[in-house]
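K.L.:
sequence first, then the predicted structure:
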Amino acid sequence: MEKRISINDTEPRAYKQLLALENYLQNSNLNTRHLHIIKIRASQINKCAFCIDMHTKAALESGETNKRIFLLSAWNETTVFSEEEQAILAMTEEITLISEHGLSDKTYKKALELFGEDYVSQIIMAIVAINGWNRIAVSTNMGIGI
């Protein structure tokens, strides 16, 4: 595998728009821990080595534990994630794998109950953003050399 085009170089205006969404999310009401688990879990599903590496390091730097990161791929079989985190992880999986079943009514209603419409909207936008980044990184082989 060899590195491919750099979207940032070939289409900088488009790339900056995705960065603007990322900047919005960084300054939203989303809890940092929530944002990290969204980014890591979606990146695991999408097999994006570049993003897994980046977001795992960022999570560790902000105080996330190794144990919780190690267990992210089996989050529904452990008790280390809160009810809120489990709802976010269910949303992350269902939206990332949207062609399978989409965001289920059960997961959506639980998230609304726990977070309200504004926070659920921010969660959805965070999932959309990381899936965009994953697709850029995977399709351009950004993970080469990690």
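P.N.:
Ah, there it is.
K.L.:
CA atoms for contacts and neighbours, from now on please.
P.N.:
Will do.
K.L.:
middle-most residue in the protein, spatially?
P.N.:
The residue lying closest to the centre of the chain (C-alpha atoms, centre = their mean) is Lys39, at 2.4 Å.
K.L.:
and the longest helix seen in the chain, what's buried?
P.N.:
For the chain, the longest helix by residue count, based on DSSP state H, is helix 117-139. Buried residues in helix 117-139, counted by 16 or more other C-alpha atoms under 10 Å: 119-120, 122-123, 125-131, 133-138.
K.L.:
in addition, the following structure is provided for comparison:
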Amino acid sequence: MKMRMDHRTANPAGFQAMLKLEEAASKMGLDPLLYELVKIRASQINGCSFCLDMHVTDTRNLGETEQRLSLIVVWREAPVFTQKERAALALTEAVTRISDAGVPQELYDEVREHFSESEIVALIMAVNAINSWNRLAVTTGMFPGCYNS
């Protein structure tokens, strides 16, 4: 496999902007494990193999179990996620697929039960960041290990 282009060298300013978005989103106070679960779920929806591989590895390194990692894709049917994680995953799906139905009030109310307003903004920013990374990676043809070649 070959990437279509290396976005990092094709437009360093664009890459730096993405890094700044990621840095800001990652420092807004979300639990690091929850942050990674959000990244994995959005990457699954967007079909981004590069990001999915990266964030599954990162989540393993945080001590996540193989069972939970394999069940993120079907989190609604898997009793291994907390209510707070479920709310975050539901919001991740709604924001990632925002053109389908927006973010229904019922979902927003559920998220409010588990997160402060500041944390909700942090979740939205986390979803925005990974969706941006996914779109960049998929469009430029990134794949697991592409930078190791």
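P.N.:
That came in fine, so what should we check first? This structure is a prediction, so every number in the text was calculated from the model and none was measured.
K.L.:
can you pull the TM-score for these?
P.N.:
In this superposition the chains share a TM-score of 0.94, using TM-score structural alignment, normalised by the length of structure 1; 146 aligned residues with a C-alpha RMSD of 1.4 Å.
K.L.:
one step back: Provide the secondary structure category for the residue nearest to the centre of structure 1.
P.N.:
helix (DSSP: H, G, I helix; E, B strand; the rest coil).
K.L.:
distance of it from Ile5 of structure 1?
P.N.:
Lys39 of structure 1 sits 23 Å away from Ile5 of structure 1 when distances are taken as C-alpha to C-alpha, to the nearest Å.
K.L.:
and if you look at Arg68 of structure 1?
P.N.:
34 Å.
K.L.:
and for Met91 of structure 1?
P.N.:
31 Å.
K.L.:
so between those two, which is more surrounded?
P.N.:
Shown here are Met91 of structure 1 and Ile5; by other C-alpha atoms under 10 Å, Met91 has more neighbours (25 against 12).
K.L.:
check which helix or strand that one maps to.
P.N.:
Secondary structure from DSSP states H and E places Met91 of structure 1 in helix 83-96.
K.L.:
show me what that helix is packed up against.
P.N.:
Packing partners of helix 83-96 of structure 1 (3 or more C-alpha pairs under 8 Å, 6 or more residues apart in numbering; DSSP states H and E): helix 32-45, helix 105-115, helix 117-139.
K.L.:
what range does whatever helix or strand Ala58 of structure 1 lives in cover in structure 2?
P.N.:
Per DSSP H and E, Ala58 of structure 1 falls inside helix 49-61. Counting by TM-score structural alignment, helix 49-61 of structure 1 falls onto residues 49-61 of structure 2.
K.L.:
residues in contact with the matching stretch: which ones?
P.N.:
Contact partners of stretch 49-61 of structure 2, identified using C-alpha atoms under 8 Å, 6 or more residues apart in numbering, comprise 33, 36-37, 39-40, 43-44, 66, 69, 133-134, 137, 142-145.
K.L.:
Lys3 of structure 1 contacts Ser139, correct?
P.N.:
No. Using C-alpha atoms under 8 Å, Lys3 of structure 1 makes no contact with Ser139, being 9.6 Å away.
K.L.:
look up how far Thr82 of structure 2 lies from Asn132 of structure 2.
P.N.:
You called it Asn, but residue 132 of structure 2 is Ser. Applying C-alpha to C-alpha to Ser132 of structure 2 and Thr82 of structure 2 gives a distance of 27 Å.
K.L.:
closest one of the contacts of stretch 49-61 of structure 2 to Ala78 of structure 2?
P.N.:
Set against Ala78 of structure 2, the nearest of the contacts of stretch 49-61 of structure 2 by C-alpha to C-alpha is Leu69 (11.0 Å).
K.L.:
okay, now Ser62 of structure 1: neighbour count?
P.N.:
For Ser62 of structure 1, using other C-alpha under 10 Å, the count is 12.
K.L.:
now swap in Gln44 of structure 1 and tell me
P.N.:
Neighbours of Gln44 of structure 1 using other C-alpha under 10 Å come to 17.
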